[in-house]
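In: sequence plus predicted model, see below.
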Amino acid sequence: MKVMKWSVIAMAVAAGTSQMALASSQSESKGFVDDSSLTILNRNLYMNRDFRDNGAGGTDARGQSYREEWGHGFIGTFESGFTQGTVGVGVDAIGLLGVKLDTGRGRQGNGIFPSVEGDDHVADDYSQAGAAIKFRVSNTVLKYGTQFVALPVFSTDDSRLLPETAVGSIISSSEIDGLELNAGRFTALSAQRESSRDSLSLNEINFIGGTYAFSDNFSTSLYYSDLKDAFEKYYGNVNYNVDLGGDQSLAFDFNIYQSEYEADYVGTTSDEDNTIWSLAGTYAFDAHKFTLAYQQSHGGVDGVGYIYGDDGNGTVWLANSIQYSDFNGEDEKSWQARYDLNMASYGVPGLSFMTRYAQGWDISTPTGEGKEREWDVEAKYVVQEGAAKDLSLRLRHAKYWSNSDYAPVYQSSDLTDVRLIVEYPLSIL
């Protein structure tokens, strides 16, 4: 498996070397100040989850069946330009502030605010700040410090009020046209609801990989990661788009993870592994998109198949990773049907709708075959012009069910998840 994957990378590099190299980004630098930007994203999030079976499959010691939280977050990001010269130097900074607007004893628990006083209360506010230094030579950038990361084997999550942050170094290179390479080492990871530098107690993760675009319509990705004393992961992706003409297109997206877990990490007497893959096909015409996806997991431990989170809660780049469930159980098979509608074609630019249904079965659990299903509905509107330009309003609703064999593994057998998200970006520089 390793030989095959590295052979494909070698082929991609060889193909890229025959093309003209990209123009140097560093040679076009306007300087530290002139290329700087400062943005503040205002995010207002209301979220509730209604567990109709006394919470967490009936095993929640508090018997909490309803969770409701509302808060406002400020996500500030400063990105300097690079100094001029052969080696450019710059600085990036992140400032995060979350403010509680409403929740209370017995209603917290959606992973938005830090818990205090033994989980009976949450903090009124929480914050975090960090910076990173960066260096650029030609089209290669080395960055060290606090940052957001979005790679298939290490990805900071941004599904709550404030995003996760990571501390470490990453080098990204685009010296060859169509080829992007990334390698990194990170030693700290902060959860979305925490202020401390390493609330998730990341030991150390190292990764390497990249993406090669053979054409505008065809690209592949290969990545490898090693989370110390936990697991190794291999990731592959193939993405292919076909223009059918007349506002019609087809898109295919294939993702696969191979994970090898250490025995001490999963609590078994021998090493375990999991392979999970998904294939999605999307047909689009005019304002409409229809998507069908199939996903399958092989292997795992006690009902859990593909494991992520210690390497970032966004590290699950699979078709059936949706609003509540990821359909990543041990030996699980799942399918999804999705429909998207863009109302711009009907005279309402900025307004869109989405609905999808997913179902999973054949999940191996200690008590029998687990099953689950989820139905999602979403509406979003983005203001197109005027003083409120780029203000977005998004309503997300999920309904989830699972049988009794899977409920103890996946927290609940019957719930609804409702989120109202309002975002407004401010460009300061």
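Out: Right, received. Where do you want to start? Numbers count the residues shown, from 1 in each chain.

In: from now on I want contacts and neighbour counts done on CA atoms only, so please keep to that.
Out: OK.

In: mind listing the strands for the stretch 251-400 of the chain?
Out: Assigned by DSSP state E, counting those that start in this stretch, the strands in the stretch 251-400 of the chain fall at 272-285, 288-298, 333-342, 351-365, 368-382, 392-402.

In: how much does the first one deviate in direction from strand 288-298?
Out: This means strand 272-285. Between strand 272-285 and strand 288-298, the angle comes out at 170 degrees (axes from the mean of the first three to the mean of the last three C-alpha atoms, to 10 degrees).

In: and the residue lying closest to residue 144 once chain neighbours are set aside, how far from residue 131?
Out: Sequence neighbours aside, residue 169 is the residue nearest to residue 144 in space, at 4.2 Å (criterion: C-alpha to C-alpha, 6 or more residues apart in numbering). Separation of residue 169 from residue 131 (C-alpha to C-alpha, to the nearest Å) stands at 12 Å.

In: here's the one I want to compare it with:
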Amino acid sequence: MRVMKWSMIALAVSAVGSQSAMAEPFVTSQADAPGFVEGAKAGVVLENFYFNRTRQDQKTTKRNKDSIDWTQGIRGKFSSGYTQGTVGVKVEGFGDAAYKLYGRDDEGGSLNLPRNSTNTGNDNSYGKAGADIAVRISKTELKFGDFTPNTAPVFAFGTPRQFQQTARGFQLQSSEIKGLDLDAGHFYASSSEDNTTLQGNLFSQYGVTPIRSIDYVGGKYGINENLSVSLYGAKAQDTWNQYYTNATYTLPLATDQSLTFDFNLYRTTDTGAAKAGKISNTAYSLATSYAFLKAHTVTLAFQKINGNEPFDYIGAGDKNRGTESIFLSNSIEYSDFNAPGEKSLQARYDIKMAEYGIPGLSFMVRYAHGQGIDGSHADPNGAYANAYGSNGHHFETNVEAKYVVQSGPLKDLSIRARQAWHRGNADDGEGNINDFRLITDYPINFL
């Protein structure tokens, strides 16, 4: 069985599509630079996180014990404004700290609390800090340092637990042409949500193969307010070449009704020394969302993995935690539904209660089922050998309730409850779990 995916992959794809046809540009104009001090921003997010994952099978093994803890985190962020003039410069920094409120040493693994150096217990507190510098000319920006890149579907990081994931390297973005955003990067180190060092490795998440560096280039183009396309390519040194394309189209119907079609496709092949072994994998998903009466959205999604290996993507930090570098529709709370040969279906329903007199309150429920998993033809000398059986199938159900305070001294305070159930047979490689999370976020801006 393959290494269990411990970290939750936050969805890169929303209920109504992974791309917005006319989204905000990556880079704004240097002509509007407010000044280094005048444009400064600073704030913190106070996050209280209760995590409870119980494993319904194989509890006798150390790897499959339950993960239960309760933590309080503080994520601080500072950004100067861009200096004025033809060439603008700004600096950004972050500082994160977290404290254990509850967590038995034999119930670790939530990724909200790192383990101690001997892996015998949870740390009681931890923190990390980093910074980057950016230079901007016109609507083109070059950034270097430790930050959270999140625009490239082949290399996207996020904040799946208390702390953010970060990557170290260069990112070049340009929005000189209206509707067209260009994006390129070179990264060579990273930090996961439970790492305190910023100099950890990059990995192939499922193959657990160290990657020395990754380069990518691509962009997205909003053809009009209803249609957008994107194209990216990435090279993970001596591991894979990966290509991605997306098309998102929204079809307005009657008043307060629309259909959104979101298509994603990845093509991955081994390259160089092929450290993860032979890879020839094509993964795609198609989601259709029907929004009606301002409050309701129904989504149906189909996803297929063609290849003898799983669709794999970048892992962060020395402990190899999953990132958000998977813009496939059926990558949900626990499973990615990305096993070799797998085809999966998802049905999802979202409702926003503002139309019924309770602004800020929303609910979501979804169900996904995957089958046809066959890992028996993977390269016997590669990283994915023996990770799956030949007849895997599984399903997952997610339920979420969220409330965001709309006004008053606690404005923007959010409370979110999430429950997941995952069940599968021995060949699916992911096990049977119940997963509950209660998360409270309160952003406070100082500048």
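Out: Okay, I see it. Quick caveat: nothing in here was measured; it's all calculated off a predicted structure.

In: any idea what the TM-score is?
Out: Scored against TM-score structural alignment, normalised by the length of the first structure, the superposed chains reach a TM-score of 0.89; 397 aligned residues with a C-alpha RMSD of 2.0 Å.

In: ok so, going back, the residue nearest to residue 144 of the first structure falls within a strand, correct?
Out: Yes. Applying DSSP: H, G, I helix; E, B strand; the rest coil, one finds residue 169 of the first structure inside a strand.

In: show me what contacts it?
Out: 142-145, 184-186 (C-alpha atoms under 8 Å, 6 or more residues apart in numbering).

In: try 10 Å
Out: 132-134, 142-147, 183-187, 206 (C-alpha atoms under 10 Å, 6 or more residues apart in numbering).

In: give the aligned equivalent of it in the second structure.
Out: Counting by TM-score structural alignment, residue 169 of the first structure corresponds to residue 170 in the second structure.

In: could you give the number of residues near the spatially closest residue to residue 22 of the first structure that is not a sequence neighbour?
Out: Spatial nearest neighbour of residue 22 of the first structure, excluding adjacent residues (C-alpha to C-alpha, 6+ apart): residue 177 at 5.6 Å. Neighbour count for residue 177 of the first structure, taken as other C-alpha atoms under 10 Å: 18.

In: against residue 141 of the first structure, how distant is residue 177 of the first structure?
Out: Distance of residue 177 of the first structure to residue 141 of the first structure, computed by C-alpha to C-alpha: 16 Å.

In: against residue 446 of the second structure, how distant is the residue nearest to the spatial centre of the second structure?
Out: By C-alpha atoms, centre = their mean, the second structure has its centre lying nearest to residue 324, at 2.4 Å. Distance, residue 324 of the second structure to residue 446 of the second structure, using C-alpha to C-alpha: 29 Å.

In: sorry, back to before: distance check, the residue nearest to residue 144 of the first structure against residue 75 of the first structure.
Out: Distance, residue 169 of the first structure to residue 75 of the first structure, using C-alpha to C-alpha: 21 Å.

In: in contact with the residue of the first structure most remote from its centre, which residues are there?
Out: Using C-alpha atoms, centre = their mean, the residue of the first structure lying farthest from its centre is residue 85. It sits 35.5 Å away. By C-alpha under 10 Å, 6+ apart, the residues touching residue 85 of the first structure are 26-29, 31, 136-138.

In: tell me which of these fall in helices.
Out: Among the contacts of residue 85 of the first structure, no residue falls in helices (DSSP state H).

In: would you say residue 16 of the first structure is within a strand?
Out: No. The assignment for residue 16 of the first structure, made by three-state DSSP, is helix rather than a strand.

In: thinking it is in contact with residue 181, fair?
Out: No. Using C-alpha atoms under 10 Å, residue 16 of the first structure is not in contact with residue 181, being 12.0 Å away.

In: if I look at the two, which residues touch both of them?
Out: Counting by C-alpha under 10 Å, 6+ apart, the common neighbours of residue 16 of the first structure and residue 181 are 175, 212.

In: the strands in the stretch 101-250 of the first structure, which residues?
Out: Going by DSSP E, counting those that start in this stretch, the stretch 101-250 of the first structure shows strands at 115-116, 121-122, 125-137, 140-147, 150-151, 154-155, 165-176, 179-190, 205-215, 218-227, 231-243, 248-261.

In: how about residue 206 of the first structure, what's its match in the second structure?
Out: Looks like residue 206 of the first structure aligns to residue 215 there (TM-score structural alignment).
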